[in-house]
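Asks: Fold the following and give me the result.
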Amino acid sequence: MGERFAVRIEGRDLELSNLDKLMYPAAGFTKGEVVDYYTRVAPVLLPHLRGRALTRIRYPNGVAGVHFFEKNAPGGTPPWVRLATLPVPGSTMARETIDFVVVDELATLVWVANLASLELHTPQWRIGADPDLLVVDLDPGAPAGLKECCGVAVLMRDRLAEDGLTAHPKTSGKKGMQLCVPIAGTQDAEIVAEYARQVAEELSARVPGSITAKMARAVRPGKVFIDWSQNSAAKTTVAPYSLRAMERPTASTPLTWDEVGEMALGSVPVRQFGATEVLARVELHGDLLADLLEPGPPVPVRH
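Replies: Here you go, the predicted model:
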């Protein structure tokens, strides 16, 4: 423990440390393996991080230890790391602005991973622009689980398609999943969130025994909560391919719609995917969410 290694990545000099520290003790997964995972998944991950203000959830002593959210660039940030100074109205830190880290290149991603930033979260907008993604989080209330989320995902996909929108599924890496929809980037977050709310409430009214659009936990047991509020300008969503702080190193994993349908029917095992599986899936599929990198249509506006 305590060894430090100087490395040079694409012309950037940085130092890695404590690579043998266990980040996921139950799985024997070390910080070195975290850095290795993020390095290997970088070709498909980086395009989804570029230009977006990054929120990190750091676990200095692994998933069993204390963790904290970090938005501001920490002390000792290398001068070559891109920072973006953005307003944060209502910040609990009583700040008017924060210097966000922006992960545009591999060296920054490795530096972030070396800080034990296991989870990477981004907003639905790129810096200086309106949202280019609509995201809904499908959160199951026990005894509902990922299987039920997959069933709701298919309903949501078909409903969005009626409005010319194309949804792309991914697991959350925890218990639920998200649908990500490329949109035009020409409407503000309030318009996008209002459209997502209307669709969520419509589906909830259609299948009230299985779906809720209400945030109150009292109404969520046995139902899938369609969290449309993810489209608030202040909200972030776990990035595709990001690790999650679970007992084992699961990751937010893009899925095919065939897989979602099979999980909904129970014809294949319903589960989250681990880091090693995600790398194998990238080898097989490439980036299943590549279409998110191109603009989609605007969301309908109902008056």
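
Asks: When you work out contacts or count neighbours from here on, use the C-alpha atoms and nothing else.
Replies: Noted.

Asks: how about the helices in the stretch 201-303 of the chain?
Replies: Under the criterion DSSP state H, counting those that start in this stretch, helices of the stretch 201-303 of the chain are mapped to 257-265, 275-285.

Asks: swap in the stretch 1-150 of the chain?
Replies: Under the criterion DSSP H, counting those that start in this stretch, the stretch 1-150 of the chain contains helices at 31-49, 106-114, 146-162.

Asks: Packing partners of the shortest one?
Replies: Here helix 106-114 is seen to pack against strand 12-17, helix 31-49 when contacts are counted using 3 or more CA pairs under 8 Å, 6 or more residues apart in numbering; DSSP states H and E.

Asks: Another for comparison:
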Amino acid sequence: MTPLTEVDGRRLALSNLHKVLHPVTGTTKGEVLHYYATVGAAILPHLRDRPVSFLRYPDGPDGQLFFTKNPPPGTPSWVTTTPVPRSEDPGARQVVIQDLASLMWASNLVVEFHTPQWRTSSPAVADRLVLDLDPGPPATVVECCRVALHLRERLAADGLEAFAKTSGSKGLHLLVPVVPTPSAQVSAYARQLAVEAEAALPKLVVHRMAKALRPGKVFVDHSQNAAAKTTATPYTLRARARPAVSAPVTWEEVEDGAHHAATPEALVLLMDDITPRLERYGDLLAPLFEPERAGRLP
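Replies: Next up is the predicted model:
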């Protein structure tokens, strides 16, 4: 029998709670659901009012993975959906996770949460800029930390404040709050930053995706600022053998990673790390929601 629970007055059927989703640690689906219930207050502000794309991995990272933007079959009527601009489907809609019940319903599907840089009230008008720092082996997150520090200073020179989080995979993401700006303009500025970073650090940075260019360097991916693109939402679990989380880090941790880290594992944050970090720091990305922190692009 599928267990039923009630969240904020909504009845939810939670399935396969003992299924192992992250094989290295033996993390079960029930533990994943407990994680999202526990960090709901932290992740919901980053999901709210943004259309969500799901990377589903119902049988764990070694099973079938599929990316979906459309509301999954069986989406309850009380889960919010919103129209989204898609040239190939003018009637397209996507889920918006507005509350804890919707978060737990979506988490039961076993998903990574991915969101764009704009809100449903202003499609293709971004309120943040993102740079995805992706290391090409043998480069690691250590090299990403060095590039992040360079980009932080470069952004500050333009009056913009950067915040860092792990990607939940091998690299880092930099998030920058901006006053609402057309996504095309943000994309052009982000590309300029990547090109400049490659010119300043030619042995460390590449701004193009071609794999032949990337060994030993950090790819500064600026493309996720395009209106149609998404980025892993802060605090989402990733489809990995261990329950890695895309989670915010302090700049002190980035500096340590760049200069003193003995191992790239120093900046791998797992599910069980997050609650203690929230108790210690609160949400390090909360300034993204403070209007006075938003900068204007030059």
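
Asks: Got a TM-score for the two of them?
Replies: Remark: TM-score between the superposed chains equals 0.95 [TM-score structural alignment, normalised by the length of structure 2]; 292 aligned residues with a CA RMSD of 1.1 Å.

Asks: before we move on, back to that, with mean neighbour count and distance to Pro182 of structure 1 as extra columns, can I get the helices of the stretch 1-150 of structure 1 in a markdown table?
Replies: Supplementary listing: the helices of the stretch 1-150 of structure 1 in a markdown table, determined by neighbours: other CA atoms under 10 Å; distance: least, CA to CA, whole Å:
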| stretch | mean neighbour count | distance to Pro182 of structure 1 |
| --- | --- | --- |
| helix 31-49 | 19 | 12 |
| helix 106-114 | 21 | 24 |
| helix 146-162 | 20 | 11 |
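
Asks: Need the helices and strands packed on helix 106-114 of structure 1 in a markdown table (columns: distance to Pro298 of structure 1).
Replies: As requested, those are arranged in a markdown table below (distance: least, CA to CA, whole Å):
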| stretch | distance to Pro298 of structure 1 |
| --- | --- |
| strand 12-17 | 39 |
| helix 31-49 | 20 |
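
Asks: excluding its backbone neighbours, what's nearest the aligned residue in structure 1 for Glu6 of structure 2?
Replies: In structure 1, Glu6 of structure 2 lines up with Arg8, judged by TM-score structural alignment. Taking CA to CA, 6 or more residues apart in numbering, and ignoring the residues beside it in sequence, Arg8 of structure 1 has Leu14 as its nearest neighbour in space, at 6.4 Å.

Asks: Which position in structure 1 pairs with Ser167 of structure 2?
Replies: Counting by TM-score structural alignment, Ser167 of structure 2 lines up with Ser172 in structure 1.

Asks: what's the counterpart of Glu96 of structure 1 in structure 2?
Replies: Checking TM-score structural alignment: Glu96 of structure 1 goes with Pro90.

Asks: Tell me how many other residues crowd its match.
Replies: The number of residues packed around Pro90 of structure 2, counting by other CA atoms under 10 Å, is 10.

Asks: tell me the centre residue of structure 1?
Replies: Val238 (1.8 Å; CA atoms, centre = their mean).

Asks: Provide a list of residues in contact with the residue mapped onto that residue from structure 2.
Replies: Matched to structure 2 by TM-score structural alignment, Val238 of structure 1 sits across from Ala232. When contacts are counted by CA atoms under 8 Å, 6 or more residues apart in numbering, Ala232 of structure 2 is found next to Glu112, Phe113, His114, Thr115, Ser167, Ser246.

Asks: Name the member of these with the most neighbours.
Replies: Ser167 (30 neighbours).

Asks: Excluding residues flanking it in the chain, which one is nearest that residue?
Replies: The shortest distance from Ser167 of structure 2 to any non-neighbouring residue, by CA to CA, 6+ apart, is to Ser246 (4.7 Å).

Asks: Now do the match of Glu96 of structure 1 against Gly159 of structure 2, distance only.
Replies: Distance of Pro90 of structure 2 to Gly159 of structure 2, given as CA to CA, to the nearest Å: 38 Å.

Asks: Same question for Thr27 of structure 2.
Replies: Applying CA to CA, the value for Thr27 of structure 2 to Gly159 of structure 2 is 43 Å.

Asks: okay, these two: which has more neighbours?
Replies: It is Thr27, of Thr27 of structure 2 and Gly159, that has more neighbours when counted by other CA under 10 Å, with 19 against 15.

Asks: residue in structure 1 matching the more buried one?
Replies: Taking TM-score structural alignment for the superposition, Thr27 of structure 2 sits opposite Phe29 in structure 1.

Asks: Glu190 of structure 1: how many residues sit nearby?
Replies: Counted with other CA under 10 Å, the neighbours of Glu190 of structure 1 add up to 14.

Asks: I misspoke; the intended subject was Thr55 of structure 1.
Replies: Residue neighbour count, defined by other CA under 10 Å, stands at 23 for Thr55 of structure 1.

Asks: Just give me the match in structure 2 for it.
Replies: Thr55 of structure 1 maps onto Ser53 of structure 2 when the alignment is built from TM-score structural alignment.

Asks: same check, this time on Thr108 of structure 1
Replies: Aligned counterpart of Thr108 of structure 1 in structure 2: Ser102 (TM-score structural alignment).

Asks: can you check Ala275 of structure 1 too?
Replies: In structure 2, Ala275 of structure 1 lands on Met271 (TM-score structural alignment).

Asks: Go ahead and confirm that match touches Thr236.
Replies: No: counting by CA atoms under 8 Å, Met271 of structure 2 does not reach Thr236; the two are 9.3 Å apart.

Asks: the more surrounded of these two?
Replies: Regarding Met271 of structure 2 and Thr236, a neighbour count based on other CA under 10 Å identifies Thr236 as having more, with 25 against 22.

Asks: Quick check: the more buried one touching Thr115?
Replies: No: here Thr236 of structure 2 lies out of contact with Thr115, judged by CA under 8 Å, at a distance of 10.7 Å.
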